[in-house]
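In: I'd like to go over a predicted model; first the sequence, then the structure.
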Amino acid sequence: MSQVQDVKQAIDILEVIGQRLQLQRAGSNYKAVCPFHSEKTPSFFVNQDLQRYKCFGCGRSGDALSFLQEYEGMTFGEALEQLADQAGITLERFRPSSQEQRGKSLLEVLDLAKEYYHFLLTQHRLGGLARDYLKQRGITAESTKVFQLGFAPAKWDGILTYLTKKKKYSPQLLEEVGLIVRRNGRQYDRFRDRLMFPLKDHRGQVVGFAGRLLNDQAQEAKYINSPETSLYHKSKLLYGYHELRQEIRKAGQAVVMEGELDVISSSQAHLNNVVAIKGSALTSDQARLLKRLVTKVVLALDTDAAGVTATKRAVPVIEQAGLELRVASLPAGKDPDELGRSNPKLLRQSVSQAVSVYEFIIEAALAAHDATTPDGKRYIMQEVAPYISAI
């Protein structure tokens, strides 16, 4: 018997799906609202005897492996490995090497750091000012829980002491994942006095952090991120991808924004099919992640000159991934975070009325140059021509 069959026989599809969906008995089957398309009446059925699922609304069907691939956005190998772990089976070709064992320890350290920061934000007196900050920005307790926000205290050895003294992990592991910095023979916390955003990969594993200052007037960088590590690669992650993946899949399109707070404020504005590229440059790896869930993308980047440039640069990346692209026109001077808080209806409307990328390119060129002058007309043609010729 193959390893795949071993795993399939060892797991129960009812348990796998039941961990993710609210199942109700329906005769000899179980039913739920389908996670793969929008519906109100359940048409998604699971048969425990056959170890199969089928949706009579959208036609999706398969076994536990295919369900994980569809629902979690996993590859076949990732789904097989997760089910094998759940069943207590060690796959021969996936037998962990010493390097993989170390990778597991690194993930454990990052997950404990996430819990530490989250506890301080939600339950400890040290997180009082951070809680006030979230209240001021209108970030709800539900969002804090969903995105597992945290707070790094204004201490040089907060996470260092917690993970090395209490949890007995080596400082080398903390340094390897970017939680601490070593300088002049001294080790100290990288993130201090900051609101913390756990950064997760497509499987939901914490691989890094972003930290935002609570005081915008401080003479430090407003945001700092984990450095590039063996686990964290900024160009391969999309903030909110794991948390909102089901809403993205149901909507049939992903709305791409720049930062963490854009995603959180938008989700609170009932625009839940959103992700952030953490900057202004969409990468081919990020486009491929989106391709796992949707066929359509709406860009909702900032409206400044940098945002317009970033939108133009994203066009070939998105098209090469085989995705349909439209662009949302936000009010001048407003980013999705601000608009989501001040006028959520207008944010949703801006996305629903997104225009084709070619219309956006033309409008941006007309806004930047005077079409009544010869020079202005020439500049407009120079900017528009490369995109029109590609149609």
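Out: In hand now; what should we look at?
In: CA only for contacts and neighbour counts going forward, please
Out: Will do.
In: Which of the residues in stretch 280-289 are classified as buried?
Out: Residues of stretch 280-289 classed as buried by neighbour count (16 or more other Cα atoms under 10 Å): 280-284, 286-289.
In: And for stretch 151-165?
Out: 151-153, 156-161, 163.
In: Contacts for stretch 252-262, please.
Out: 197, 239-240, 248, 263, 273-280, 290, 293-302, 335-338, 340, 351 (Cα atoms under 8 Å, 6 or more residues apart in numbering).
In: Kindly report the same for stretch 224-239.
Out: With Cα under 8 Å, 6+ apart, stretch 224-239 has contacts from 103, 176-179, 191, 199-202, 207-212, 259-260, 263, 275-278, 282-283, 285-286.
In: Below is an additional structure, to be compared with the one above:
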Amino acid sequence: MTGSFSRDKIDEVREATDIVDLISNYLTLKKAGKSFVGLCPFHTDSSPSFHVNPNNQLYYCFGCQKGGNVFNFLMEVEKMSFREALEFLAEKANIPLPSSQADNALEKEKEGLYHVNRWAANFFYKNLFTPKGKLGLQYIKDRSISDEMIKKFGLGYSLPGWDSLVNQARHDSISLELLTKSGLIIKKSGDKYYDRFRGRFMIPVSNLYKKVIGFGGRIIVADEKQPKYINSPESPIYHKGSVLFGLYQSRQKIRELDQAIFVEGYTDLISLFQAGIKNVVATSGTALTPNQAKLIRRFSENIILLYDADNAGSMAAMRGADIFLDENLEVSIVTLPRGDDPDSYVHKYGKEKFKALLEHGFSLIQFKINTLTKQYDRQTNSGKTKIINNLLTSIARIKNSLKQNLAIKEVAEYFSLDERALMQQMENIKRSDRISYQEAKSERTKKETPLRIQTKYDVAEEDLLKLVIENGSWLPKIFKYLQLDDFKNNELKHLLSIILGIYQQNGNYDKQIITRNITDPDISSKIAGLMAQKIGKATDREQLFRDCIVFLKKRKLENMLHNLTQEIKIAQDKEIDATEYIKKYQDCQKEKRKVEDRTFFED
């Protein structure tokens, strides 16, 4: 059957989904007459402008003008395709869907990455219960991690050999190419690979749909040459700055308690969870990012930041708190006793003492005053000015006017200063930041957007897009000879991937469907230009198609030949056998000749 679903089936899934229940999983909604209101998840919202109407099952934000039905909401908030949103909601409603055509190239790759990550997680888990994995299991037991937590978080062990995972993958017919893209293995040369994670305590990182997207690995035998922790590299499914470890396991308790505790490390979270403190997430040892703040805001607006007592911990807490302020979140900062982390503290003192510790958190202003007065001398005008300007910079980020005024009052009382003077200085800081931002933005624009001369390859990519927009039948023909990554203009590549998704969702499309499905202003502007610059009626479209394919195929092959030439030279300089590279070079040359004489086109 085609890649589209019937209108009746789509309507059945939509009608089975209550929009209020769905959106309540992401933000707090309050009844207001016949509707529900809340803070918009799509823009920084200081007063509720997001409205949900249960009668017509639609949402709309009066601030950013985004709105739609249950599918639109998931597509926007989770960055799902229409098909992913439909399948997700159908599964929740226990509505079976007919099978459809394969996803576009990127989606197929993502599914492949999810599959190999899940396979690897199972491999690491099973290693714990083999003779070779005894060391890993003992390490976990020595850390007092229970069997329940091992299963709950899918913990495991990577064997110390260089190619344990590689060999098992070959045995199980798992794609080494996908394992390489996931970062689990590293390619050396030819068909030689080695494991990235060796002799490590393995922690799978899951997304909100329980799909494994990456791993953290802690070394268990001390080795000065190896880092204590290594993490999966970025991939199409893993973006570390947009993920919170443990959120899948903790999200329900966070919503229930309307509070999220932030810790740094994987084992900190696991130990707290084991102790019964389940409203906790971890940044996985990296600095907090705005994307992580936006993510947690779906589940709670009340944050407790838990940091070590040293200076580095204090500075990290202040930076993190400022990021939360930008998202209009309430922040409390709790400092652990010197020498303790959450893992050690909860093991020493237990759940109740840990919960009591949380009740003695500082507001951001209190915490900053305590920290900055240790850093600068408040008895001098210079020191006092630095402290106050730092405090006002944070206060300026508070979205709620009442809370902002209370924070100003707190600073004024502590330093015996006039509130009006502080308000004026805060406005000066805001103005200065706006000017600096605009100047920096202008300077970046000058540096980052030099005049770009259009090449013949740009023209070829654009002409293929014009053919695709004109008639959907060109789309499968293009992907018979090219891959999405063969398009080097990122804007055109993104646009083509959107159109490909629409095609596989509907089986076909027209210009109106394309424009309805594209909301990004930059992409909308580009497609408007392509639609305006039509291909002439007299143009032989088949000839144009073949010319463009040849241009882009040649570019790809010429790049490959260049890279292989370098590999051959390096191998010969190092007196390494270059036979494999020479063979690939010759094959590439043959393929290039076929492209040049166009014999590679199939009738």
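Out: Yep, it's here. These numbers come from a predicted model, not from an experiment.
In: The equivalent of K278 of the first structure over in the second structure: neighbouring residues, count only.
Out: Aligned counterpart of K278 of the first structure in the second structure: S284 (TM-score structural alignment). For S284 of the second structure, the neighbour count with other Cα atoms under 10 Å is 24.
In: Likewise for G128 of the first structure?
Out: Neighbours around G128 of the first structure, by other Cα under 10 Å: 14.
In: What's the match for it in the second structure?
Out: Using TM-score structural alignment, G128 of the first structure pairs with K134 in the second structure.
In: about what we covered before: for the match of K278 of the first structure, list the residues it contacts.
Out: S284 of the second structure touches 244-245, 264-266, counting by Cα under 8 Å, 6+ apart.
In: Provide the secondary structure category for it.
Out: coil (DSSP: H, G, I helix; E, B strand; the rest coil).
In: Identify the residue nearest it in space, chain neighbours excluded?
Out: G265 (5.0 Å; Cα to Cα, 6 or more residues apart in numbering).
In: So the one you found versus L244 of the second structure, what's the distance?
Out: 11 Å (Cα to Cα, to the nearest Å).
In: Which of these two has more residues huddled nearby?
Out: Taking neighbours as other Cα under 10 Å, G265 of the second structure and L244 compare with L244 leading, 24 against 19.
In: per the alignment, that one corresponds to what in the first structure?
Out: Checking TM-score structural alignment: L244 of the second structure goes with L238.
In: where do the strands sit along the stretch 101-250 of the second structure?
Out: With DSSP state E, counting those that start in this stretch as the criterion, the stretch 101-250 of the second structure has strands at 156-158, 185-187, 193-195, 200-206, 212-219, 229-231.
In: mind putting those strands in JSON lines, distance to E327 of the second structure included?
Out: As requested, the strands of the stretch 101-250 of the second structure are arranged in JSON lines below (distance: least, Cα to Cα, whole Å):
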{"stretch": "strand 156-158", "distance to E327 of the second structure": "36"}
{"stretch": "strand 185-187", "distance to E327 of the second structure": "37"}
{"stretch": "strand 193-195", "distance to E327 of the second structure": "39"}
{"stretch": "strand 200-206", "distance to E327 of the second structure": "24"}
{"stretch": "strand 212-219", "distance to E327 of the second structure": "26"}
{"stretch": "strand 229-231", "distance to E327 of the second structure": "27"}
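In: Determine which stretch of those is the most buried.
Out: strand 156-158 (a mean of 30; mean count of other Cα atoms under 10 Å).
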